[in-house]
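A.B. asks: The sequence isn't on hand, but the structure is:
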């Protein structure tokens, strides 16, 4: 028997009201099935997109690719900080290796005759949030992060990004070993203006 619209609405509101990021170090497998991932990517792509530009794309990072890219991140850090100790390099090497799946959302925003670049950037952010909510609704935990290497051209080149592309977020997906307690949330009375 299908649940009523009121029940579905209550579940959706509860998910959005209680959603919490889980640090990647607290994410374990198993990861999602290919079918689950495909569903989330389709949901992620269903966002406002003025001009139907799809000013974003996805990089699916799983399996050995997480470790291969971790080596790139560690080498890049070592090149900038030659005195970095082994512990720090291990931390850098493991940046993408904790969760069984990491999806990088790549923003392809750029100049357009009609569509402001800012709207394209916002669309990429909406893609990230849709993906996070879809994964959370399926019972997985997520963390949407960038970290320093999302802004390093050497790492972006290793990821295959074009010079004009940027990382909107690395979304780490797995099973929560531990969910942190909620953090203080913004005081809406300080943020809402009624006109």
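C.D. replies: Sure thing, it's come through. It should be emphasised that the depicted structure is a prediction, and the values quoted were computed from it without experimental measurement. Numbers count the residues shown, from 1 in each chain.

A.B. asks: switch to C-alpha atoms for all contacts and neighbour counts from now on
C.D. replies: Fine.

A.B. asks: same for the lengthiest helix in the chain, what does it pack against?
C.D. replies: Scanning the chain for the helix with the most residues, using DSSP state H, yields helix 117-137. Using 3 or more CA pairs under 8 Å, 6 or more residues apart in numbering; DSSP states H and E as the contact test, the elements touching helix 117-137 are helix 5-18, helix 34-44, strand 101-107, strand 141-145, strand 166-176.

A.B. asks: ok, second structure coming up, stack it against the first:
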């Protein structure tokens, strides 16, 4: 039954650590097909408050070099291990899709809703990647909130990095982890209480 297979797809979603993602990544046609699914998110006002930056090949290493330099600039005494960790952040998965929120200030659709739409794109892209047999992980880290990194990636005013979606072929089967019990999270509002 279609309903059951869709639910199984949602229930099977797991993050694969970016360091466990290798070649091959999606080819361009597959990536575009994944993005076509990812953009089918609630979008109040049809603002399309998101865009994508694809990091692939040497671009991943160039961004890693920029992160290492930024780490040194922020903390000249940073341990070499911390600098090298930042340098290698984008070197494992063959493809990284940076999801950028494009916010329209002072619009009738609050910026929070626009940001939530962009976040929904991240989740939908994880689902699409897994549907194609790839592993994926949604990461942020300090670099997602750093103005110099944003500028290096070409973001403009009112744009924010929502996530770096690392995509590749899993080198391991991601284990299941304990999930919260929805019944324990659900309350029923009583207007008479």
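C.D. replies: Thanks, I have it. Because the structure is a prediction, the values reported are computed rather than measured.

A.B. asks: which bit of structure 2 covers the longest helix of structure 1?
C.D. replies: Aligned using TM-score structural alignment, helix 117-137 of structure 1 spans residues 111-131 in structure 2.

A.B. asks: distance between the matching stretch and the chain's centre?
C.D. replies: Taking CA atoms, centre = their mean, to the nearest Å, one finds the center of stretch 111-131 of structure 2 at 8 Å from the center of the full chain.

A.B. asks: Alignment lookup: residue 49 of structure 2 to structure 1.
C.D. replies: By TM-score structural alignment, residue 49 of structure 2 lines up with residue 55.

A.B. asks: Can you give me the separation between its match and residue 35 of structure 1?
C.D. replies: With distances taken as CA to CA, to the nearest Å, residue 55 of structure 1 is found 24 Å from residue 35 of structure 1.

A.B. asks: What of residue 24 of structure 1?
C.D. replies: Distance from residue 24 of structure 1 to residue 35 of structure 1, by CA to CA: 22 Å.

A.B. asks: Between the two, which is the more surrounded one?
C.D. replies: When neighbours are counted by other CA atoms under 10 Å, residue 24 comes out ahead of the other of residue 24 of structure 1 and residue 35, with 27 against 9.

A.B. asks: And the more buried one, what's its match in structure 2?
C.D. replies: Checking TM-score structural alignment: residue 24 of structure 1 goes with residue 18.

A.B. asks: same question, residue 77 of structure 1
C.D. replies: So residue 77 of structure 1 corresponds to residue 71, using TM-score structural alignment.

A.B. asks: Who are the contact partners of its match?
C.D. replies: 78, 83, 86 (CA atoms under 8 Å, 6 or more residues apart in numbering).

A.B. asks: I'd assumed it was in a helix, is it?
C.D. replies: Yes: under DSSP: H, G, I helix; E, B strand; the rest coil, residue 71 of structure 2 sits within a helix.

A.B. asks: circling back: superposed on structure 2, what's the mean shift for the longest helix of structure 1?
C.D. replies: Here the mean offset of helix 117-137 of structure 1 against structure 2 after fitting is 0.9 Å, by mean CA distance after the TM-score superposition for structure 1.

A.B. asks: From residue 194 of structure 1, how far off is the residue most central in space within structure 1?
C.D. replies: Residue closest to the mean C-alpha point of structure 1, counted by CA atoms, centre = their mean, is residue 171 at 2.4 Å. Separation of residue 171 of structure 1 from residue 194 of structure 1 (CA to CA) stands at 34 Å.
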